[in-house]
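J.: pasting the sequence and the predicted model now:
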Amino acid sequence: MNIKLNQSQANQKSEIKVTGSKSETNRLLLLQALYPNIALENTSNSDDSEVMAKALTQNSKPKTQNLQPEIIDIHHAGTAMRFLTAYFATQENREVIITGSPRMKERPIKILVEALQQLGAEITYEENQGFPPLKIKGKKLSKSKVSLPADISSQYVSALLLIAPKLENGLELTLEGKITSIPYIKMTLAILNDLGFEASFVDNTIAVKPKLIIHNSKFIIESDWSSASYFYSIVALSDIGTEIKLSSYKENSLQGDSVLSEIYKNLGVETTFENHQIILKKASDLNQQSQILDLNEAPDIAQTIAVTCFGLGIGCHLTGLHTLKIKETDRLEALRIELQKLGANITVTDDSLTLEVSSVTERNIAIDTYNDHRMAMAFAPLALLTDIIINDAEVVSKSFPDFWNDLKAIGFKVEKQ
């Protein structure tokens, strides 16, 4: 399905309820599988979280010599691949093969597999060394010390931390090198601590103590800040006075992407926290200077920011983006190709993006999405400036299934093709 977005104007005032954070939900679903006394509210309705939940509740059969391993297909869900690899490594007497889409089979997982093997896990590669699919024979892991490079993906770290309380002797994890996406690691640790687990992070060492059971506990999941980014972009590209109210959000958020409220100040958007909601208001014309930002701790909002700057006719230099090369697509290259279609002057390297001052010069351009939900949503706000087509628009269901309906609700002209 493609979506045609005819040039639109956002309503002066709108209100949207955003689904629960995918990042928080997937962490808590895994913990809930390990500790069933955990109750969850405001879980994400994203494809990724549904895939995660399905895999965790898939019927397991006692292993005998005559039974084939269970097949767990996580499609495009990278977080699920990392988290479930760690989870199934701890499930005694279970044997599974975790697989996914063709793109998933190109996304590296060797660092996590080797870390789990240091703990005693039994994991082998079914096809290419270092990549899914994986065959995992679950077993009791009694070793407790492990180290891994921390400059590739914070999801490897979080995967280990989430299973740590269930390990017989807990976990002492040493991170080597510069740590990527620290807020996501801190999110995992904060969730563990909020639920009563003992976890500490000192220098480059994280320690989690074992805990066999926890008492009944309820966790209310905050809405997704990454999803909020597209509304920040819309407000930034709208007339002064435009307001969008989003729920449910916390001023002391665990999510690294909450840095949006600071970044978008320079793009003319003011954020007010009020009764678990955020009110985004186009308060002024933007600071005309090019934006220079290190997004090492919030790389998922890079696409949104680059498109916003292009729409505003200003430049930007974004760094700390090395993890974007191994996402659903090579997001840096995808951004370069699609922004150039619209008239942008943009260059990318392995870890940065530079957008020169340029403006929209083309109309009715079809934007390819590369099986990447963030490509579809990051480009949609440009419909405030020109007619645009989003190819394979259903890809948004990976993280934000209601996105196109929510755009209609705030005044966008959305046509299915």
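T.: Cool, got the structure. Numbering: from 1, shown residues only.
J.: please count neighbours and contacts with C-alpha atoms only from this point.
T.: Noted.
J.: contacting residues for residue 138?
T.: Neighbouring residues of residue 138 by Cα atoms under 8 Å, 6 or more residues apart in numbering: 88-95, 121-122.
J.: now intersect the residues you listed with the helices, please.
T.: Counted as lying in helices by DSSP state H, out of the contacts of residue 138, are 88-89.
J.: now the contacts of residue 138: which count as buried?
T.: Buried subset of the contacts of residue 138 (neighbour count, 16 or more other Cα atoms under 10 Å): 88-91, 94-95, 121-122.
J.: next one for the comparison:
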Amino acid sequence: LYDFSVFEGSSRLIERGISVYEDIFKKIGIEISKTDKSITLKGRLKSSEYTVTGNISSQFISGLLFALPLLDGDSKITVIPPVESKPYIDITLSVLKEFGIEIAKDGENSYLVKGNQKYCPKNMTVTGDWSNSAVFFALNALGADIDILGLSENSLQGDKIITEYIKILKEENPLIDISSCPDLAPVLFALAAVQGGAEFIGTRRLKIKESDRAEAMKEELAKFGIKTEIYENRVVICNGTLKPPKCAISSHNDHRIVMACAMLLTKTGGIIEDCGAISKSYPNFFEVLSSLGAEVSYET
């Protein structure tokens, strides 16, 4: 929306792929340059017809949906299937509608966006977060008795499927597709490690999260004595006996890894290093965990 913009962030954030935007921006004359900790844009977004790959990240689609209504002309977004994390696109459309933005669907995977629109301020009540609640559902599956409040069964959040996936993990030879809910992967991997293993498909995009979540969980589960096998688009958590880790658990600077491993440590005890990553989504997570009866102490 501006002629010149600079975005600064951690090196991990900057290295996460933005190839979708690079391809789009190149076609409309926007220049992109990157350093280890910044991305610079020169040139303005234009109303146009955009074609976006749907199996990399829904965030690219959401970004266009937020920005295009503010331009002078009308635009169209066509998403090339398969469309992964589609619930996040649905949430984006719902939020935009709440703030007065009109976007019409044109078939299953295309969106018509009128230009010259304005966001209208309003008061809203935000529903509970199914993604952050997943660890508590998992703890309940391990024998806890936690009342999880403030969640809506009618929510558009894709991660509400956590309750169904926990049921599947109790079945023989469980198989779970996480292509539409990659944020659940670490907690589900951890729960599978306790409950006899499982196979997960749709795991390819775990590489481009705050950490490479499949590799990160493989490394940490090994400390608990659990073997993990990683394939191109599949992860297998092998059957094994959970053991107390003999060394500290790494957060991999990823809030989801922190929560997943903290859940396992309630069973074995141990240390998580650099757990400040939890502040990204749940700053008081360990205070809540402590209030539920877990013994939590901090080392400096």
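T.: It's in. In this text, all values refer to a predicted model and were calculated from it rather than measured experimentally.
J.: show me the helices in the stretch 101-250 of the second structure, by range?
T.: Remark: helices assigned in the stretch 101-250 of the second structure by DSSP state H, counting those that start in this stretch are 130-141, 162-169, 185-194, 213-223.
J.: I'd like those helices as a markdown table, with mean neighbour count appended.
T.: Below are those laid out as a markdown table (neighbours: other Cα atoms under 10 Å):
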| stretch | mean neighbour count |
| --- | --- |
| helix 130-141 | 20 |
| helix 162-169 | 16 |
| helix 185-194 | 24 |
| helix 213-223 | 20 |
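J.: would you turn the ones you listed into JSON lines with distance to residue 60 of the second structure?
T.: Output for the helices of the stretch 101-250 of the second structure, formatted as JSON lines (distance: least, Cα to Cα, whole Å):
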{"stretch": "helix 130-141", "distance to residue 60 of the second structure": "20"}
{"stretch": "helix 162-169", "distance to residue 60 of the second structure": "24"}
{"stretch": "helix 185-194", "distance to residue 60 of the second structure": "21"}
{"stretch": "helix 213-223", "distance to residue 60 of the second structure": "20"}
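J.: tell me where the stretch 1-150 of the first structure has strands.
T.: In the stretch 1-150 of the first structure, the segments counted as strands under DSSP state E, counting those that start in this stretch are 3-6, 13-17, 38-41, 70-73, 95-99, 122-125, 134-137, 145-149.
J.: CSV for the ones you listed, including distance to residue 256 of the first structure?
T.: Putting the strands of the stretch 1-150 of the first structure into CSV (distance: least, Cα to Cα, whole Å) gives the following:
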stretch, distance to residue 256 of the first structure
strand 3-6, 30
strand 13-17, 20
strand 38-41, 21
strand 70-73, 28
strand 95-99, 28
strand 122-125, 31
strand 134-137, 30
strand 145-149, 21
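J.: related to what we said a few turns ago, which of the contacts of residue 138 of the first structure sits closest to residue 166 of the first structure?
T.: residue 90 (8.4 Å; Cα to Cα).
J.: residue contacts, that closest one?
T.: 121, 138-141, 163, 167.
J.: ok, back up a step: out of the strands of the stretch 1-150 of the first structure, flag the one nearest residue 317 of the first structure.
T.: strand 145-149 (26.6 Å).
J.: neighbours around residue 165 of the first structure, how many?
T.: 25 (other Cα atoms under 10 Å).
J.: which position in the second structure aligns with it?
T.: Counting by TM-score structural alignment, residue 165 of the first structure corresponds to residue 69 in the second structure.
J.: picking that back up, with distance to residue 331 of the first structure added, can I get the contacts of residue 90 of the first structure in CSV?
T.: Listed next are the contacts of residue 90 of the first structure as CSV, based on distance: Cα to Cα, whole Å:
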residue, distance to residue 331 of the first structure
121, 32
138, 34
139, 37
140, 38
141, 36
163, 30
167, 36
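J.: of the residues you listed, which is the nearest to residue 53 of the first structure?
T.: Using Cα to Cα, those come closest to residue 53 of the first structure at residue 163, 16.1 Å.
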